[in-house]
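>>> just a sequence and a predicted model for now, questions to come.
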Amino acid sequence: MTDRRGTTSPAGTRRSLGGARAARQPLERPAPLRQAVYDALAEMIINRELQPGEHLVENELAAHLGVSRQPVREALQRLHNEGWVDLRPALGAFVHVPTEEEADQLLSTRTLLEAESARLAAKNATPEQVERLRELQRAGEQALSEDSQVALVEANAALHAHLVEMSGNKVLAQLIAMVDRRTRWYYSPIARSRGHEAWEEHAAMIETIAEGNSRRAGELMRKHTERTRESYHQRRRESGEPDPLT
């Protein structure tokens, strides 16, 4: 059952786009349209503009993005293939609701990859790269002072991405890129609650990298990402969010 706005529960019901979100400019056309639509929908899912379990209605999404239904249909199929969207016979498309196990596996894998990334970054860091880290830290602290969830998620991703670049390991960078978007999806609802603690951990890690202490940098990153994993599970327990497999 829906209310007057068309809002429904995360279990598979519908929430109308009308009035619930800020107006969005029509997508620019130079890039292939199907790719632009895919990227826009993926970011809307990652930033929780489209909530887990939300019913995705093609014509509403098309109107919201200023495109026809065909590229939206193609994007939803691709998002389904990549695990972002569930297609249910006779019901339509819904934002995937991650299970506890899915989140834990990905965040645990992230810990392994990023700890090695930080270790190598400390080993290979140049003064210019360290200064860039400090700039990204300041950007994160600014987002924190503005209490902007989207800006916090973006700043966090940018700082971690620069650390990966500093590692100089292209294979490691490719592996981390494979989990980056989903990591941001899981991080988004806890960006504020991690808040000052997370950015204090970043600051300590940057100074350790600047000192060239690779072992310590790897250990700090391991603890940092483990705290993020624990915060995600704690938030899920406190919210009473059910596991879709139970």
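Happy to help now that I have it.
>>> please count neighbours and contacts with C-alpha atoms only from this point.
Fine.
>>> quick one, strands of the protein?
For the chain, the strands defined by DSSP state E occupy 55-56, 85-88, 92-95.
>>> rebuild these as TSV, extending it with mean neighbour count.
Below are those laid out as TSV (neighbours: other CA atoms under 10 Å):
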stretch	mean neighbour count
strand 55-56	26
strand 85-88	18
strand 92-95	22
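>>> nearest to Val179, of these?
Closest approach to Val179 among the strands of the chain (CA to CA): strand 85-88, 16.3 Å.
>>> mind giving me the packing neighbours of the closest one?
Secondary-structure packing of strand 85-88 (3 or more CA pairs under 8 Å, 6 or more residues apart in numbering; DSSP states H and E): helix 69-81, strand 92-95.
>>> surely His64 is in contact with Leu17?
Yes - assessed by CA atoms under 8 Å, His64 is found in contact with Leu17 at 7.5 Å.
>>> the nearest residue to Val57 once chain neighbours are set aside and Leu50, how far apart?
Excluding the flanking residues, the one nearest Val57 by CA to CA, 6 or more residues apart in numbering is Ala93, at 7.2 Å. Ala93 sits at a distance of 12 Å from Leu50 (criterion: CA to CA, to the nearest Å).
>>> same check, this time on Ala158
Distance from Ala158 to Leu50, counting by CA to CA: 22 Å.
>>> neighbour-wise, which of the two wins?
Legend: neighbour count by other CA atoms under 10 Å for Ala158 and Leu50, higher for Leu50 (20 against 17).
>>> surely that one and His96 touch.
No - using CA under 8 Å as the test, Leu50 is too far from His96 to be in contact (10.2 Å).
>>> so which residue is smack in the middle of the chain?
Arg184 (1.5 Å; CA atoms, centre = their mean).
>>> give the contact list for that one.
46-47, 153, 157 (CA atoms under 8 Å, 6 or more residues apart in numbering).
>>> try 7 Å this time
Arg184 is in contact with 46, 153, counting by CA atoms under 7 Å, 6 or more residues apart in numbering.
>>> another one to put next to it:
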Amino acid sequence: MLSTGLPQGAVPKLERPGPLRDRVYEALLELITTRALRPGQHLVESELAGHLGVSRQPVREALQRLNTEGWVDLRPAQGAFVHEPTEEEADQLLTVRTLLEAEAARLAAAHAGKPGIAQLEELCAQGEALVAADDVDGAVEANARFHAKVMELAGNAVLAELAAQVDRRVRWYYTPIARQRGQQSWTEHRALIAAIADRDEALA
């Protein structure tokens, strides 16, 4: 185990096509958002390069990009560290998410058919089962799939694109509180499904 402390099997394979620096960026972002790399953790270029089987240059480029996007903090004479989100950042992000998803829910209530509603019910059942099994990572993933399905049913491509930009960051913030939220989150999802099925745009 290297000092970056990655769990066994956590490192994604760099098999997708595209520039190496982009694939390294995607791999590191996935490790951050899933919290395999923890907030505040020191990121050593040479060790990350060894984990990913690449040279240090694409790792350095990826870290610079992650710094620009707010996922990593580059500190002079200290190196790179996973950003530690503040409550203010979380509040701002969730405010934006609320605006986007409230409109998505309204549009879903206006447009969703029976197959789409059935898919939401299936996703909700999966989430409830994962919460009951105390599978936090699985529940977080199921929560993301549920919200993505509502966005899909809204039928607005621009709205979906904007929501996708904040989705990873929302998952990053949500993971630590997923266990506390537990069943309450899925109770709210059930109420949302009912509003969509009733075509009640305002309630949704």
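Okay, I see it. Predicted, not measured: the structure shown is a model, and the values here were computed from it.
>>> save the strands of the first structure as JSON lines, and put in distance to Gln70 of the first structure too.
Shown next, in JSON lines, are the strands of the first structure (distance: least, CA to CA, whole Å):
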{"stretch": "strand 55-56", "distance to Gln70 of the first structure": "14"}
{"stretch": "strand 85-88", "distance to Gln70 of the first structure": "16"}
{"stretch": "strand 92-95", "distance to Gln70 of the first structure": "14"}
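>>> correct me if wrong: Gly40 of the second structure contacts Glu84.
Yes - applying CA atoms under 7 Å, one finds Gly40 of the second structure in contact with Glu84, separated by 5.6 Å.
>>> residue contacts, the equivalent of Val37 of the first structure over in the second structure?
When the second structure is aligned by TM-score structural alignment, the residue opposite Val37 of the first structure is Val24. Counting by CA under 7 Å, 6+ apart, Val24 of the second structure touches 58-59, 62.
>>> from Gln41 of the second structure, how far off is Val24 of the second structure?
The spacing between Val24 of the second structure and Gln41 of the second structure, counted by CA to CA, is 18 Å.
>>> likewise for Ala142 of the second structure?
As judged by CA to CA, Ala142 of the second structure and Gln41 of the second structure stand 26 Å apart.
>>> which stretches of the first structure form helices?
33-46, 58-65, 69-81, 100-124, 127-146, 149-167, 170-187, 191-210, 214-239 (DSSP state H).
>>> indicate which one of these is closest to Leu87 of the first structure.
helix 69-81 (6.8 Å).
>>> the residue of the second structure positioned farthest from its centre and Gly127 of the second structure, how far apart?
Farthest-out residue of the second structure from its mean C-alpha position, per CA atoms, centre = their mean: Ala77, at 30.8 Å. According to CA to CA, Ala77 of the second structure and Gly127 of the second structure sit 44 Å apart.
>>> repeat that for Ile117 of the second structure.
15 Å.
>>> compare those two (neighbour count), which wins?
Each of Ile117 of the second structure and Gly127 has its neighbours counted (other CA under 10 Å); Gly127 has more, 27 against 20.
>>> map the more buried one across to the first structure for me.
Aligning on TM-score structural alignment places Gly127 of the second structure opposite Gly140 in the first structure.
>>> from memory its match sits against Ala155, does it?
Yes - Gly140 of the first structure is within contact range of Ala155, at 5.1 Å (criterion: CA under 7 Å).
>>> alignment lookup: Leu48 of the second structure to the first structure.
Match for Leu48 of the second structure (TM-score structural alignment): Leu61.
>>> could you do Lys114 of the second structure as well?
Using TM-score structural alignment, Lys114 of the second structure pairs with Pro127 in the first structure.
>>> tally of neighbours for its match?
Residues lying near Pro127 of the first structure (other CA under 10 Å) number 9.
>>> let me see the contact set for it.
Not one residue lies near Pro127 of the first structure by CA under 7 Å, 6+ apart.
>>> again, but for Met44 of the first structure
Here Met44 of the first structure is in contact with Leu50 (criterion: CA under 7 Å, 6+ apart).
>>> for stretch 63-76 of the second structure, buried residues please.
Using 16 or more other CA atoms under 10 Å as the test for burial, stretch 63-76 of the second structure gives 63-67, 71-74.
>>> which single one of those residues is nearest to Leu93 of the second structure?
Nearest to Leu93 of the second structure out of the buried residues of stretch 63-76 of the second structure is Trp71 (CA to CA; 13.7 Å).
>>> and the residue lying closest to the closest one once chain neighbours are set aside, how far is that from Gly70 of the second structure?
Counting by CA to CA, 6+ apart, His83 is the residue found nearest to Trp71 of the second structure once chain neighbours are left out, at 5.3 Å. His83 of the second structure is 7 Å from Gly70 of the second structure, where distance means CA to CA.
>>> would a markdown table of the helices and strands packed on strand 85-88 of the first structure with distance to Ala118 of the first structure be doable?
Shown next, in a markdown table, are those (distance: least, CA to CA, whole Å):
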| stretch | distance to Ala118 of the first structure |
| --- | --- |
| helix 69-81 | 31 |
| strand 92-95 | 33 |
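>>> thanks again, I'm all set now.
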